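1. I would like to see how this sequence folds:
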Amino acid sequence: MIKKLYWNFVTYDNQKIFFTVSNHGINFVASPKGQISEIYDLYPKCKFQFEYKKDRTNQYEEELEEYLNTERTNFNLSMDLSDAGDSFQHLVWQKIMQIPYGEVRTYHDLEMQLGINDRKRLVKAINANPLLIVIPDHRVIETKDQLGDYRGGLAMKSQLLEMEAINGINNI
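-> Down below sits the predicted model:
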């Protein structure tokens, strides 16, 4: 089955960040310098038909821009994760969405909250997050001295944390 998606982009640090929206909500935010085709890495079993339709994406564009311009601290967007991830990944993403703006958690913190001792599985779930920025996995760091990986790149992770007024990564 082919799912219809509407696409648009926001500009961050002079780079386009593409995103897609289904009839049920935002379902993908690409990494900077990424293309819409990056969606297939996160939805490998899906087929999509893309259409640029600004009236379908305006609300999402506005909220992403407000966040990136430090005018918004959380999102009120409907999300469509129905074709993304498994139940464990959804649980990890829910925990990540509970991390307040301006705060960070370590991988260890998340493992403790989830009651697991499986760093590889946790990192794999974080990396499978299709909603860069919206599900704020940039707030998850390796240790208080190391940022850890980020699909958007370490420069973007660092910039987002600085934007959220986290001085370095010492406010754990």
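2. going forward, measure contacts between C-alpha atoms and count neighbours the same way
-> Noted.
3. For residue 32, which non-adjacent residue is closest in space?
-> residue 17 (5.2 Å; C-alpha to C-alpha, 6 or more residues apart in numbering).
4. I figured the one you found hits residue 31, correct?
-> Yes. Between residue 17 and residue 31 there is a contact at 6.2 Å, judged by C-alpha atoms under 8 Å.
5. The biggest helix by length in the chain: which residues count as buried?
-> Secondary structure assigned by DSSP state H gives helix 54-68 as the longest helix of the chain. Within helix 54-68, the residues scored as buried using 16 or more other C-alpha atoms under 10 Å are 56-57, 60-61, 63-65, 67-68.
6. Check what contacts that helix and list those residues.
-> The contact list for helix 54-68, computed with C-alpha atoms under 8 Å, 6 or more residues apart in numbering, reads 6-12, 20-21, 26, 72-77, 134.
7. Generate a PyMOL selection restricted to the buried subset of the residues you listed.
-> Buried subset of these, written as a PyMOL selection, criterion 16+ other C-alpha under 10 Å:
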select buried, resi 6+7+8+9+10+20+21+26+74+134
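8. Please give the structure of this sequence too, so both can be compared:
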Amino acid sequence: METKIKPTLYWSLLKFQGWNFYIASTSKGLVFVGSQNNPFEELFEWAKKCFPGSPLVEDDEKLEPYILGITQYLEGKRNTFTVPFEYVGTQFQLAVWNALCDIPYGKTKSYSDIANDIKKPTAVRAVGTAIAANPVLIAVPCHRVIGKNGSLTGYRGGLEMKTLLLDLEKRASSSTE
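-> Down below sits the predicted model:
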């Protein structure tokens, strides 16, 4: 059995208008954006599960491009992310997360829309589970997925955060039209 070198996880605390998010990347890209105002424990537990044995190193400089992108988004000045991601998940999860990235800024889709987008129309529940496992909040916009009846459904960051993100996008996209 060959020993695989564990990638270093670089992390930083992004602070924006009373919101605090722990974010992390590898040398390849953004891997984690935490829930608003959650403790470091959220990142630590996720890292233990998805990058077992990887060292966690605080490095504000390495995370600068990610912090800048997310901050610009939260200020309503950016509606797409150009930073690289390194997804850690199953093929199914990756398909779902990629489909989330295709939802236009300021728009929403239902879980069944996503299931149809990835050509698995009967996998609505599995789509919901994959969305719940999205480690990169905001940048991989799972907040744009709502119930079929238009209701706001679960969100790892909490429904308050989901509502704020959707409102931000509505305001920013209506001011540019």
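9. Start and end of stretch 108-126 of structure 1, how far apart?
-> One end of stretch 108-126 of structure 1 sits 13 Å from the other (C-alpha to C-alpha, to the nearest Å).
10. What is the burial count for residue 88 of structure 2?
-> Neighbour count for residue 88 of structure 2, taken as other C-alpha atoms under 10 Å: 14.
11. cool, and residue 149 of structure 2?
-> Neighbour tally, residue 149 of structure 2, other C-alpha under 10 Å: 7.
12. now do residue 88 of structure 1
-> 13.
13. Figure out how far stretch 45-65 of structure 1 is from the centre of its chain.
-> 15 Å (C-alpha atoms, centre = their mean, to the nearest Å).
14. actually stretch 160-173 of structure 2, not the one I wrote
-> So, by C-alpha atoms, centre = their mean, the centroid of stretch 160-173 of structure 2 is 15 Å from its chain's centroid.
15. go on, stretch 13-24 of structure 1?
-> 11 Å.
16. buried residues in it?
-> Those buried within stretch 13-24 of structure 1 under the rule 16+ other C-alpha under 10 Å are 16-22.
17. what do you get for stretch 123-139 of structure 2?
-> For stretch 123-139 of structure 2, burial by neighbour count (16+ other C-alpha under 10 Å) applies to 123-124, 126-128, 130-139.
18. Now intersect these with the helices, please.
-> Checking those against DSSP H, those in helices are 124, 126-128, 130-132.
19. Against residue 31 of structure 2, how distant is whichever residue in structure 2 pairs up with residue 91 of structure 1?
-> Alignment note (TM-score structural alignment): residue 91 of structure 1 maps to residue 95 of structure 2. Noted for residue 95 of structure 2: a distance of 16 Å to residue 31 of structure 2, by C-alpha to C-alpha.
20. More neighbours: the two, which one.
-> residue 31 (24 against 18).
21. Endpoints of stretch 117-127 of structure 2, how far apart?
-> OK, stretch 117-127 of structure 2 end separation, C-alpha to C-alpha: 11 Å.
22. Distance from it to the middle of the chain?
-> For stretch 117-127 of structure 2 - counting by C-alpha atoms, centre = their mean - the centre lies 19 Å from the chain centre.
23. on that earlier part again, give me the three-state assignment for the residue nearest to residue 32 of structure 1.
-> strand (DSSP: H, G, I helix; E, B strand; the rest coil).
24. Residue 71 of structure 1 too?
-> Applying three-state DSSP to residue 71 of structure 1 yields a three-state assignment of coil.
25. where's the counterpart of it in structure 2 relative to residue 173 of structure 2, distance?
-> Aligning on TM-score structural alignment places residue 71 of structure 1 opposite residue 77 in structure 2. If you measure residue 77 of structure 2 against residue 173 of structure 2 using C-alpha to C-alpha, the figure is 10 Å.
26. who's more crowded, the two?
-> Using other C-alpha under 10 Å, the more surrounded residue of residue 77 of structure 2 and residue 173 is residue 173, with 15 against 12.
27. just to revisit the earlier point, need the buried residues of stretch 13-24 of structure 1 in JSON lines (columns: distance to residue 47 of structure 1).
-> Shown next, in JSON lines, are the buried residues of stretch 13-24 of structure 1 (distance: C-alpha to C-alpha, whole Å):
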{"residue": "16", "distance to residue 47 of structure 1": "23"}
{"residue": "17", "distance to residue 47 of structure 1": "21"}
{"residue": "18", "distance to residue 47 of structure 1": "17"}
{"residue": "19", "distance to residue 47 of structure 1": "16"}
{"residue": "20", "distance to residue 47 of structure 1": "13"}
{"residue": "21", "distance to residue 47 of structure 1": "14"}
{"residue": "22", "distance to residue 47 of structure 1": "13"}
